Structure formats: C-alpha cells, structure tokens
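**Q** Compute the structure for the input listed below.
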Amino acid sequence: MTAAPAASAARENPGLRIGTAPCSWGVWFPDDPSQIPWQRFLDEVVEAGYTWIELGPYGYLPTDPHRLADELSGRGLQLAGGTVFTGLHKSDEEWQRAWDQAVEVAGLAAQLGAEHIVVIPDLWRSDATSEVLEPRTLSDEQWTKLAAGHDRLGKALYEEYGLKQQFHSHADSHVGTTREVLRFLDETDPRYTNLCLDTGHFAYYGGDSLRLIEERPERVGYLHLKQVDPALLFDVLKNDEPFAAAVAQGIMVEPPHGVPELGPIIEAVARIDPDIVAVVEQDMYGCEADRPFPIARRTREHILGSTHLARIR
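**A** Alright, predicted model coming up:
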C-alpha cells in the first residue's frame, strides 16, 4: 500500500523551521524602558509555541554565552542567528565598525549553535529620529564599496566563525527596491553574500517575493516573514513618511491581514532548501507590553495552518 501523496511529501520535505524575534515583541534597542524585559520575551516565545529565535539587538538578551545557553536550553529554545548593522558604502573606515560588531555578535551566536548573521545596511533616514542622514541613492562608486565590503565581511564571518552572511534589504535604506536588490545580488559573490529575504520590507517598495525566489533561488539563504498594510503603504509612500513613523501607524500588520501571502513563499523556499529558517518579524516598536504575545501565537497558528511545509522544530 502506497503512502498518501501529502504524507509522502511531508517525509521528503519537512518544510521550513518557523521562528520569531524580539522585534515581534516591540524590541528595537538593547536597552529601552518602554520594551518588555528579556525574560518575559523568552517566556512568551515558549508560550506562543516557537522554538527558534534571533538575538535581536545585541545586548538585549544576555551576552554571556554560558548564561544565554542556560536561559535558552532551560526553555527548549534554539538560536537561529544574530544581527549586524553596516555602512560599508560610506568609506573604508566602516569596515572596522562592522567587524567590531561581528566579533561580538558572531562570537556569541556561533557558541550557541547559530548558523546565520543577518546584516542590515545603515538607513539614509534615521529610524530613531527620522533625520535625513545622506542621499537616498548610491553612486556607482558607493555601490562598488558596498558590494566589496559585504563580500569581505561574509568571507570573514564564514572563515572565522563558520557563519553565513544574509543581507537584509530595508525600508529607508539604499537597498530596498527590486532593482536595487537585484543589483546588489549581481555585484556580490554568492559564496559569501546572500539574501535574508524580508517579505515585508521587500513588499514595502513593491517587491514580489515569489518572483524573486523564482528568479534567484540560489541567493535566498534566510527568511523574515512579515506583512505590510497595502492601503496604509500608499499613504506612507505618497507622504514620504519615515519608516519609524510608518511602524507607529501599524504599517506591519498581523497575518493574514496584509501582503504578501506567506504560505506560498514558505513553500517556494522549502522547495529550494528545507533547512532554511523563516523568522516571523512584526515591527511593533513602542507597542503596549500585553499586545505582542497573542499576535505571536495567532501568527504561528496562521502560518502552520496555511501550508504543510512549515514546522516549529
């Protein structure tokens, strides 16, 4: 007797591991009195039904590897990766700033068994103050610096820590639109630099995640799952509102109330590599302390109900 097609497919492809992150609990900074304590974050992650997490901003969770290992293992949690912020298009001096962060973040993440470092480029408009810091677009010379710097960083992360660099395009950054993301991929080396495809940030500038996955499957190494409110997005873009202001208005919404649909994206990436991690991120900085937990639980339930190619462990 042969197995049913769905059961057979499940054995062949278990699907992506679905995790979550501190930003889904309103955490953007290492220390902010408006953010919930890290112990509560970890406890609620478990209660919401997740196993995998990210570090979030370095310093929010304990930075002593033994203590953090105890805190995670005691709750049955595992670490998928950490985050580094870079401005490698600016000058050669930016390398040291990036590497100083990498030593801290990658050093901690590697000791806890993580495999990825998500790298977010500096924004041209501050997400803390909304101040315009530099021009919105890069010159050809800056593009060259950006690509070379990330290849250097990715090579060093892999050789020193065994970690893979996953570049994160971002609203209010120089790499946000489809054309910019494709140019970045074209100018970087896939051995050292690949993409953390953030479905919300990519959709923020009209990007089609499914099409990108279809066209560049070998460059997708990690996923951030989020949705944007398409109606609000038009107002945000028309009025040139800063990303932080858009977040305060609720631009990132609870699935399934925004775009893009997450199930098909998870399935497309699972067909590339079922070992890829997909981390739920709903930017909610400044939210009330009791708001994130029920959203996180409902989001997990929605994702697991929308596709058979998603798993918690």
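**Q** Please count neighbours and contacts with C-alpha atoms only from this point.
**A** Noted.
**Q** For the strand or helix carrying Gly263, buried residues please.
**A** Take DSSP states H and E as the rule and Gly263 turns out to sit in helix 262-272. Neighbour-count burial for helix 262-272, counted by 16 or more other Cα atoms under 10 Å, picks out Leu262, Gly263, Ile265, Ile266, Glu267, Ala268, Val269, Ala270.
**Q** quick one more, to check against the first:
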Amino acid sequence: MLNRVACAPCCWGIEQATDQTNPSWGKVLMEASEAGYRGIELGPDGFFPQQSGLLQSACRVRGLQICAGKVELPFADGKRSESVLKEAENVCRNLAGLGVDKLLIMEGIHSERYCHIGQSVTAPRLSLERKHQMVVQLNSIIEIANGYGLRCLLHPGIGGYITYKDEIEFVMHQISACRLGLCLDVGHVFLDGMDPIAMIRQYGKRIQHIHLKDVNTEKLRIAIRDKMEWVDAYSEGLITPLGDGDMKLKKVIEVLKAIDYEGWLVVEHEHSNAELSSVTYDLKRSREFLTQAIA
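**A** Prediction:
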C-alpha cells in the first residue's frame, strides 16, 4: 500500500484552476515529492499544464505518478445538459492525452445543498423523476469517458445531489459495476453521517480509489449547528492531518487490507490559501501516520 500513497491539490487550497492565489503547479509537485508521496491527483481541470510531455516529465523526475483526474459537473441540472457533456468531453480528452486511466466523477455543487453538511434529513432532495434524469446524464458522461479509455468512478461529495447514503445506493444500483466503480472519500461519508468501515464492507471490490481525510468532530458539530458552507467549515479546521482528528483511520486501513484493496490512497486535508505555510509539514505527518498504520 505504501507505494500507492498520493495527495491532491486541495491540500494546497486549490479548488479552482484560475484562482490567482493558487501556488504554482511546480511547487505542488515539488512539495508532494519532498513529503514522500508517490502519486498526485490532477485536481481541477486546467491547474496543471495540458502539454502531456511537460507534465509527465515533471512528475517523472520527482518520482510521482498521476493517479487520477476528475470532473465536477452539475449533471443533476437537466437544463445544462449540453454544456455539461461538452465540458466532460474536453476534460476526458485532456486526461487521455496525459495517460490517465481513471476519471473521478462528482455531481457538482448546488447552492441549495452546500450548507447541509451532515444534514441528510433536512437537505433538499431530487424527485424520483429528476434522479432518473440525472442517471441518464451520468451514463452519457460515462460513454464519453469510455471512448477515451477512462474507467469511471463515482465520487460522492458535499454540495451535490449524490452525497448521502440513499443517494449513493440509488446510483450504484442503477449503473452496473462494470460501467461505474466507486471512489470512497472516507472523510466525506463520515461528515455526512455514514460509517466508512461499513461502506467499505458494503461495496468491497467496487471501491477502486480512496480519499483519506481526518475530521475534528467538535468542528463538525459547530458546522452542522451553524449550517456552515463546506469552504467555511474546512477553513475553520474541520479537516485535520491524518491521526489528528477523531476518525478510526487505522481501522479503515485494516478493513481495506481485509478486502485486498489495491488502489491508491489519496491524502486530502483541505486548506484555505491563508494556511499554505503548513502544507508540507501536514503532508509529512499524514504520510508518517500511514506508514505506521499500514505496517
């Protein structure tokens, strides 16, 4: 497992490729390598250079492998079908050019859902008809990705309409495992009231990519009480380096070993841009935690 530990650009506060406060892509690769990681996710489309030779060479000299790319698109919004599919096509074309073989698919953020961390009961929901329309859109994205040789993995996340346990189960039931795998973000599922260990046991081999976060449960209680938006919650310390929070991450690793998990473990601890001075230190601590947990 230790040779497949990666990190993601969100650790540097990178959520939008065009944000002028982002650190340079070269700095991200350098610090990921220095902290002992073997892989990097691409993050938002356009942050890393699109020239495949340039990025692949930069990763190679730093001992890094690109482990996955992603799209975050509001495919639950039927009115945006054409633009969603066009953007998906552009991202898939870029990923294929970089030699990436896995596409993480997130249902994009909707303002009415963004402040419902851990609030499955009160969060706005789609009608059954709209859920089926969403699945049709998702299948269209999968078709596009397959055309570029990409394996698609659903990434449930905060702010979209595939977040809570019943929403995940609906989509995974509607689309077969041969077409759609699962990227399980253990932090996100914990934040939204699910048991990561039970989810790993439920989906087993369908899980082909793991995101690891740790969570400060006191900060989570405040985020739920105050109906905080995701970016505000993590800026207040909701997400911690691995081992500093309250999740049972050693048990998570134990259960992953039990199902013979062979994919990447991707460390994510979201920072605001104001906290970038601690990124390398935090990444090293998370890497050290995993070294001990996996041994």
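**Q** how much does the next helix or strand after the helix holding Gly263 of structure 1 stray from structure 2?
**A** On the C-terminal side of helix 262-272 of structure 1, the closest following helix or strand by DSSP H and E is strand 277-280. Between strand 277-280 of structure 1 and the corresponding residues of structure 2, superposition yields a mean separation of 1.1 Å, by mean Cα distance after the TM-score superposition for structure 1.
**Q** quick check: strand 277-280 of structure 1 aligns to which part of structure 2?
**A** Following TM-score structural alignment, the partner segment of strand 277-280 of structure 1 in structure 2 covers residues 264-267.
**Q** circling back to that earlier point, average offset between the helix holding Gly263 of structure 1 and structure 2?
**A** So helix 262-272 of structure 1 averages 3.0 Å relative to structure 2 (mean Cα distance after the TM-score superposition for structure 1).
**Q** Tell me where structure 2 has helices.
**A** 25-34, 52-61, 81-97, 128-147, 165-174, 186-191, 196-203, 217-225, 230-235, 249-258, 279-294 (DSSP state H).
**Q** Do me a favour and get the end-to-end distance for stretch 60-71 of structure 2?
**A** Counting by Cα to Cα, to the nearest Å, the length from the leading to the trailing residue of stretch 60-71 of structure 2 is 24 Å.
**Q** Enumerate the positions of it that are buried.
**A** Neighbour-count burial for stretch 60-71 of structure 2, counted by 16+ other Cα under 10 Å, picks out Arg62, Gly63, Leu64, Gln65, Ile66, Cys67, Ala68, Gly69, Lys70, Val71.
**Q** Throw the residues you listed into a markdown table and include distance to Leu126 of structure 2, thanks.
**A** Output for the buried residues of stretch 60-71 of structure 2, formatted as a markdown table (distance: Cα to Cα, whole Å):
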| residue | distance to Leu126 of structure 2 |
| --- | --- |
| Arg62 | 45 |
| Gly63 | 44 |
| Leu64 | 40 |
| Gln65 | 38 |
| Ile66 | 35 |
| Cys67 | 32 |
| Ala68 | 29 |
| Gly69 | 27 |
| Lys70 | 23 |
| Val71 | 21 |
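**Q** Next, the contact list for the residue mapped onto Lys238 of structure 1 from structure 2, please.
**A** The criterion is TM-score structural alignment: under it, Lys238 of structure 1 has Arg225 as its aligned partner in structure 2. For Arg225 of structure 2, no residue counts as a contact, taking Cα atoms under 8 Å, 6 or more residues apart in numbering as the criterion.
**Q** out of the helices of structure 2, which comes closest to Ile210 of structure 2?
**A** Comparing the helices of structure 2 by their distance to Ile210 of structure 2 (Cα to Cα), the top pick is helix 186-191, with 7.4 Å.
**Q** Which strands and helices lie in contact with the closest one?
**A** Counting by 3 or more Cα pairs under 8 Å, 6 or more residues apart in numbering; DSSP states H and E, the packing neighbours recorded for helix 186-191 of structure 2 are helix 196-203, strand 207-212, strand 214-215.
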